[in-house]
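Chemist: after the sequence you'll find the predicted model.
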Amino acid sequence: MLRAGGQTLTEIAILTPAVDDPAYKSHWPAVLERLSDALAMANLSAVPTAWTDHIEDAARLAAFPLVLGVLTWGYYERHPDWLRATRLWAEAGVQIANPATVLGWNSDKTYLRKLEATGIAIPPTLWSAAVTQDQIDAAYDQFDTDTVIVKPTVSGGAWKTSRLSRGERLTDAPAGHAMIQPFLPELVANGEMSLLFFGGWFSHAVLKRARPGDFRIQVQYGGQYEPVLDPPMEAIALAEQVLAAIAEPLLYARIDMVETPGGWVLMEAELIEPDFYLSQAPDGGRLFAEAARARLTIGR
């Protein structure tokens, strides 16, 4: 316990990228600061620690009353280590949110197949154990499109993601399992909407648009974000359908979707290390902080 301004602060851990990962050094500290400021509203003090320091031994994490895996950017580049770590944290009883089991299965986008089986709409998808040019060529006709997206099932932030046009060859094939989808022009025309939930309650929504000439909506590629003050009821309904299909208790969830002519489709259920866009949240992240504080009570 710490004391600040007469208040008792409870220390909780936030897992961060590996210290030797240069890709995120310039970005994640600012996100950590936003998270820390929000958590302070519920008298929680965030202690950053690299997730890669806890692959072999979970004792240090187990000493915290709560661990948040919300900044483990880059885990997909060390996926075997990530799966090993999440199994260890579960076995050691680390009080981690979201649960270590969720952090495991949500790291592979094949979870979308299981959600689709429950009736949740996702884009048409061809799943491949090892993507080939023949599969890509066949996908154009299968999806009745001239443009497809190819990406690994284990990925994040558009890592190893390619947009290909009919007749174009794939030069940077994903290693291992991959997914092929038709390019959704609505993603560029209208953007991708993210709905944020904390403790099961809707917090806020953000619309993300790619910069002109690009299809990637991430900020590192020039994507622009803007708050959505009144998201469509159909979007809320899809997000709630996704959350209802997940059995484990979630502290946080970011549900990413795109509106197509056939309705809203789920792009991803981000349950590991999504940016919460707290600067766009009307309450500055108070709902997130209160959900984390409530999880401490549940954990005791």
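Modeler: That came in fine, so what should we check first? Being a predicted model, the structure only gives us computed values, none of them experimental.
Chemist: okay, CA-based contacts and neighbour counts for the rest of this
Modeler: OK.
Chemist: quick one: contacts for the residue nearest in space to the middle of the chain?
Modeler: The C-alpha lying nearest the average C-alpha coordinate of the chain belongs to residue 270 (C-alpha atoms, centre = their mean; 2.8 Å). By C-alpha atoms under 8 Å, 6 or more residues apart in numbering, the contact list for residue 270 reads 106, 253, 254, 255, 256.
Chemist: now do 6 Å
Modeler: For residue 270, the contact set (C-alpha atoms under 6 Å, 6 or more residues apart in numbering) comprises 253, 254.
Chemist: likewise for residue 114?
Modeler: Taking C-alpha under 6 Å, 6+ apart, we find residue 114 in contact with no residue.
Chemist: ok, the residue lying closest to residue 181 once chain neighbours are set aside to residue 63 distance?
Modeler: Using C-alpha to C-alpha, 6 or more residues apart in numbering and skipping the chain neighbours, the partner closest in space to residue 181 is residue 125 (4.8 Å). To residue 63, residue 125 is 42 Å away according to C-alpha to C-alpha, to the nearest Å.
Chemist: who has more neighbours, these two?
Modeler: Of the pair residue 125 and residue 63, residue 125 is the one with more neighbours under other C-alpha atoms under 10 Å, namely 17 against 13.
Chemist: so the more buried one sits against residue 182, correct?
Modeler: No. Judged on C-alpha atoms under 6 Å, residue 125 makes no contact with residue 182 at a distance of 7.6 Å.
Chemist: helix, strand, or coil at residue 216?
Modeler: In three-state terms, and counting by DSSP: H, G, I helix; E, B strand; the rest coil, residue 216 is coil.
Chemist: contact partners for it?
Modeler: Contacts of residue 216 by C-alpha under 6 Å, 6+ apart are residue 210.
Chemist: let's see it at 10 Å
Modeler: 157-158, 161-163, 187-188, 191, 208-210, 222-223 (C-alpha atoms under 10 Å, 6 or more residues apart in numbering).
Chemist: whichever of those end up buried, select them in ChimeraX.
Modeler: With 16 or more other C-alpha atoms under 10 Å as the criterion, this ChimeraX line picks the buried residues out of the contacts of residue 216:
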select :161,162,163,187,188,191,208,209,210,223
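Chemist: can you give me the strands for the stretch 51-200 of the chain?
Modeler: Applying DSSP state E, counting those that start in this stretch to the stretch 51-200 of the chain gives strands spanning 67-68, 96-97, 126-128, 147-152, 162-165, 178-182, 192-198.
Chemist: below is an additional structure, to be compared with the one above:
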Amino acid sequence: MTWDSTIRAGVIMKIAFLSCNDLDGFVVDDHHLQEVFEARGDQVSVVSWNAECDWSQYDAVLIRTTWDYSTNLHTFLETLKKISQSGPRLLNSYELVEWNARKSYLQQLQDADVPTIPTLFHKGVTKGFLADAFEVFESETLVVKPLVGAGSSRTFVVTKNIETDELTNIQDEIAGDEVMVQPFIREITSQGEVSLHFFNGELSHIIRKTPKEGDFRVQEEFGGLIELIQPPETTIEIAKKTLACLSEVPLYARVDLVTDGQKWSLLEIELIEPALYFRMDSNSASRFVKAFDQYLLK
């Protein structure tokens, strides 16, 4: 089905939610969104991104729970390109996804004066590189993660007295991939991350994700606590400044921020397959569908 900009609200649409083959262990709440689409007559199918599929049968393809894409980024991007060329409207766009897939985008945002956590980039992990990072950041603890990754996969917290066995384990996990290193923000263990959700550039809802005691990972899959909040106005200003740096307005975006107790900084902006926590705000799925209708008119 070739995309036609005249397709909009009031016309029954065939929509694919792009997912992956194995969601065991993940918390998924896209059924809230699916219910709103289907309540007005739209047809929604959940399709794995690496399935054999005639994408031309759909009016729109929404990237949702493709939470294994980082293990095969090249093939994932090729699939998205194929979808775009087959006719349906891909959301978010291929261009935004390609930009967002590598966390080197943080450097571009930092250059645009978006408050970010200081970051160093390097190919692979060496003892010398970590020593330099400890000195540059004047920090006793660092976070090491791959440039391409989802959730907290292959994310490590290391201290200055890192043991040889621990370093070897990290090197084995990273396997020579490009990495990013940041000072560990200790306040995340008590104040967590604040996530601001935007649909078509408009703020929808805001949550706080706090890790369980003794952990730094905020995701529910690791025992994190999720709550709906009203955050400081500063967080909204930073989120909007981040969105203003993008090449286009995304249909959906989740902006994750952290505080060190004095200032707020961008942790990351999620434009590919963020959990959007529809269950935390009973009106958020309806706001998404309204934004979707408006977006298709562009």
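Modeler: Right, received. Where do you want to start? These numbers were taken from a predicted model, which means no experiment stands behind them.
Chemist: next, the TM-score between them, please.
Modeler: TM-score of the superposed chains, computed with TM-score structural alignment, normalised by the length of the second structure, equals 0.88; 282 aligned residues with a C-alpha RMSD of 2.0 Å.
Chemist: hmm, back to that, make a markdown table out of the strands of the stretch 51-200 of the first structure and add distance to residue 262 of the first structure.
Modeler: Formatted as a markdown table, the strands of the stretch 51-200 of the first structure follow (distance: least, C-alpha to C-alpha, whole Å):
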| stretch | distance to residue 262 of the first structure |
| --- | --- |
| strand 67-68 | 36 |
| strand 96-97 | 34 |
| strand 126-128 | 19 |
| strand 147-152 | 18 |
| strand 162-165 | 22 |
| strand 178-182 | 14 |
| strand 192-198 | 15 |
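Chemist: so for residue 53 of the first structure, which of these sits nearest?
Modeler: Smallest distance to residue 53 of the first structure across those (C-alpha to C-alpha): 13.7 Å, for strand 67-68.
Chemist: how about the closest one, aligned to which bit of the second structure?
Modeler: Aligned using TM-score structural alignment, strand 67-68 of the first structure spans residues 61-62 in the second structure.
Chemist: quick check: that stretch compared with the first structure, mean distance?
Modeler: Comparison of stretch 61-62 of the second structure with the first structure after fitting gives an average deviation of 0.5 Å (mean C-alpha distance after the TM-score superposition for the first structure).
Chemist: distance of the residue nearest to the centre of the first structure from residue 53 of the first structure?
Modeler: Using C-alpha to C-alpha, residue 270 of the first structure is found at 23 Å from residue 53 of the first structure.
Chemist: how about residue 242 of the first structure?
Modeler: In this view, residue 242 of the first structure and residue 53 of the first structure are 32 Å apart by C-alpha to C-alpha.
Chemist: of those two, who's got more company?
Modeler: Each of residue 242 of the first structure and residue 53 has its neighbours counted (other C-alpha under 10 Å); residue 242 has more, 21 against 17.
Chemist: just to revisit the earlier point, give the aligned equivalent of the residue nearest to residue 181 of the first structure in the second structure.
Modeler: Superposed on the second structure with TM-score structural alignment, residue 125 of the first structure falls opposite residue 119.
Chemist: residue 134 is in contact with that match, correct?
Modeler: No. Using C-alpha atoms under 10 Å, residue 119 of the second structure makes no contact with residue 134, being 11.5 Å away.
Chemist: for these two, list the residues in contact with both.
Modeler: Taking C-alpha under 10 Å, 6+ apart as the criterion, residue 119 of the second structure and residue 134 both touch 181, 182, 183.
Chemist: could you pull up the contacting residues of residue 73 of the first structure?
Modeler: Counting by C-alpha under 10 Å, 6+ apart, residue 73 of the first structure touches 15-18, 21, 23-24, 28, 51, 156-157, 272-275.
Chemist: now residue 29 of the second structure
Modeler: 65, 275, 276, 277, 278, 279, 280.
Chemist: could you rerun that using 8 Å?
Modeler: By C-alpha under 8 Å, 6+ apart, residue 29 of the second structure lies in contact with 277, 278, 279.
Chemist: and it, how far is that from residue 275 of the second structure?
Modeler: Computed with C-alpha to C-alpha, the distance linking residue 29 of the second structure and residue 275 of the second structure is 8 Å.
Chemist: ditto for residue 231 of the second structure
Modeler: Counting by C-alpha to C-alpha, the gap from residue 231 of the second structure to residue 275 of the second structure is 19 Å.
Chemist: of the two, which one has the most company?
Modeler: Using other C-alpha under 10 Å as the criterion, residue 231 of the second structure and residue 275 rank with residue 275 on top: 18 against 14.
Chemist: and the more buried one, what pairs with it in the first structure?
Modeler: By TM-score structural alignment, residue 275 of the second structure lines up with residue 275 in the first structure.
Chemist: for that match, which residues are in contact?
Modeler: Here residue 275 of the first structure is in contact with 31, 70 (criterion: C-alpha under 8 Å, 6+ apart).
Chemist: what does residue 144 of the second structure give?
Modeler: 155, 156, 157, 158, 179, 180, 181, 182.
Chemist: 7 Å instead?
Modeler: Neighbouring residues of residue 144 of the second structure by C-alpha atoms under 7 Å, 6 or more residues apart in numbering: 155, 156, 157, 179, 180, 181, 182.
Chemist: ok, residue 210 of the second structure next?
Modeler: Under the criterion of C-alpha under 7 Å, 6+ apart, the contact list for residue 210 of the second structure reads 189, 190, 191, 192, 193, 218, 224, 225, 226.
Chemist: can you tell me how far it is from residue 41 of the second structure?
Modeler: For residue 210 of the second structure, the distance to residue 41 of the second structure equals 38 Å [C-alpha to C-alpha].
Chemist: cool, and residue 64 of the second structure?
Modeler: In terms of C-alpha to C-alpha, residue 64 of the second structure sits 20 Å off from residue 41 of the second structure.
Chemist: repeat that for residue 246 of the second structure.
Modeler: Distance of residue 246 of the second structure to residue 41 of the second structure, computed by C-alpha to C-alpha: 33 Å.
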